[in-house]
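Peer 1: Kindly return the folded structure for what I paste below:
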Amino acid sequence: MRIGFFPGTFDPVTLGHIDIVQRALPLFDKLYIGIGVNANKQPMFTAEQRRAWFGSIFHHEPKVEALVYEGLTVDCCKRVGANYILRGIRYVSDFEYEKAIADMNRSIDAGIETIFLTCLPQYTSVASTLVRDVLRYGGDISQFVPDEVLRSVREASAS
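Peer 2: I've put the predicted structure just below:
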């Protein structure tokens, strides 16, 4: 069975993330989306909120399951039986960074392979960090995030 693991902070979930998941689905029998908890990062949205967004977005897709994890990605891969790590690439600089992580992961566990998917051109500039900045300063994020994210962000700001 081909089980993939797509790790990230997803703070917030963007259309670029959704694009990578949708295009990866034919490659895997099961795809876990791992929402990493990183002590060095201060997220804007809770890990549970991010997990709920993925649950809502992919409620119709039994191959997708989101979970929250701490620690090494390869350790979480072992826990869920994933033999592939999925990563999205926007720029050459992303590849250089991601390759270093893939090499480290391979050193830790040679049985887990990293697969890179390049994003579609319309999502090249869509990064969670930039979306958070737009949101923080009251800008419109509707062109960068799925409807489920936009709806909950608007509901939260209205209350």
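
Peer 1: contacts and neighbour counts: CA atoms only from here.
Peer 2: Fine.

Peer 1: so where do the strands sit in this protein?
Peer 2: Secondary structure of the chain (DSSP state E): strands located at 3-8, 30-37, 64-70, 84-89, 113-118.

Peer 1: Ile101 is nearest to which of these?
Peer 2: Ile101 lies closest, by CA to CA, to one member of those: strand 113-118, at 9.3 Å.

Peer 1: Another for comparison:
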Amino acid sequence: MKLCIYPGTFDPFTNGHLDVLSRAAKLFDRVTVAVALASTKNALFSAEQRVSLIAANLGDLPNVNVVSFDGLLVEFARQQKAHALIRGLRALSDFEFEFNMALMNRHLEPSVETIFVMPKEAYSYTSSTLVKQIAKLGGDVSKFVPANVAEAMKQTFAAARG
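Peer 2: Sure, this is the predicted structure:
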């Protein structure tokens, strides 16, 4: 069975992430969404919350599971016996970073391929950072994230406002 890993911080998990994940699920026997614990980003949700929020959206994807991981992605991929890493590309601006990351991962673990997947055009401008900014300022993010994620963001930012 061919396994791929779809890694990321997924903070928050967006409809664009879900679209890329759905595409990967059609290409591989099994897909593991790997939620990164360590990140240079300031996370809105804990890794456990992100895993839970993502898992709630996998009903139509029986060959997909979600876990958290810590450390080097290629080490995690090796432990999981993954054949590939899936990375979403929204725009040309993503390519340079993702290309360099793919080359470094290939250097560290040549047996794991990186496959770039483009989401639907409707999601090409959606980023977790922008979605967080909109939600923080009280905007409606329901077009950009699954319903459970929108609700979790609303509650989190309402609590922060007091």
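
Peer 1: what's the TM-score for these two chains?
Peer 2: Between these two chains, after superposing, the TM-score reads 0.94 (TM-score structural alignment, normalised by the length of structure 1); 159 aligned residues with a CA RMSD of 1.5 Å.

Peer 1: Let me know which of the strands of structure 1 is tucked in deepest.
Peer 2: strand 3-8 (a mean of 24; mean count of other CA atoms under 10 Å).

Peer 1: can you put the strands of structure 1 in CSV and add distance to Leu135 of structure 1?
Peer 2: Formatted as CSV, these follow (distance: least, CA to CA, whole Å):
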stretch, distance to Leu135 of structure 1
strand 3-8, 20
strand 30-37, 21
strand 64-70, 24
strand 84-89, 23
strand 113-118, 25
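
Peer 1: Of all those strands, which one comes closest to Lys99 of structure 1?
Peer 2: Ranking the strands of structure 1 by proximity to Lys99 of structure 1 (CA to CA) places strand 113-118 first, at 8.8 Å.

Peer 1: what's in contact with that closest one?
Peer 2: Outside strand 113-118 of structure 1, the residues within contact range by CA atoms under 8 Å, 6 or more residues apart in numbering are Ile20, Ala24, Asn83, Tyr84, Ile85, Leu86, Arg87, Gly88, Ile89, Arg90, Ala102, Arg106.

Peer 1: now stretch 81-89 of structure 2
Peer 2: Stretch 81-89 of structure 2 is contacted by residues 2-7, 17, 20, 24, 77, 95, 98, 111-119 when judged by CA under 8 Å, 6+ apart.

Peer 1: change it to 6 Å
Peer 2: With contact meaning CA atoms under 6 Å, 6 or more residues apart in numbering, stretch 81-89 of structure 2 is reached by Leu3, Cys4, Ile5, Tyr6, Val112, Glu113, Thr114, Ile115, Phe116, Val117, Met118.

Peer 1: Could I get the contacting residues of the fourth one?
Peer 2: If I follow you right, that is Tyr6 of structure 2. Applying CA under 6 Å, 6+ apart, the residues near Tyr6 of structure 2 are Val33, Ala34, Leu85, Ile86.

Peer 1: wait, the second one sits on Cys4?
Peer 2: Translated: Ala34 of structure 2. No: using CA atoms under 6 Å, Ala34 of structure 2 is not in contact with Cys4; the gap is 10.0 Å.

Peer 1: Stretch 81-101 of structure 1: which residues count as buried?
Peer 2: Across stretch 81-101 of structure 1, burial judged by 16 or more other CA atoms under 10 Å covers Gly81, Ala82, Asn83, Tyr84, Ile85, Leu86, Arg87, Gly88, Ile89, Arg90, Phe95, Glu98.

Peer 1: Any chance of TSV for the residues you listed, columns distance to Leu67 of structure 1?
Peer 2: TSV is the format used below for the buried residues of stretch 81-101 of structure 1 (distance: CA to CA, whole Å):
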residue	distance to Leu67 of structure 1
Gly81	14
Ala82	13
Asn83	16
Tyr84	16
Ile85	14
Leu86	15
Arg87	16
Gly88	18
Ile89	22
Arg90	24
Phe95	25
Glu98	21
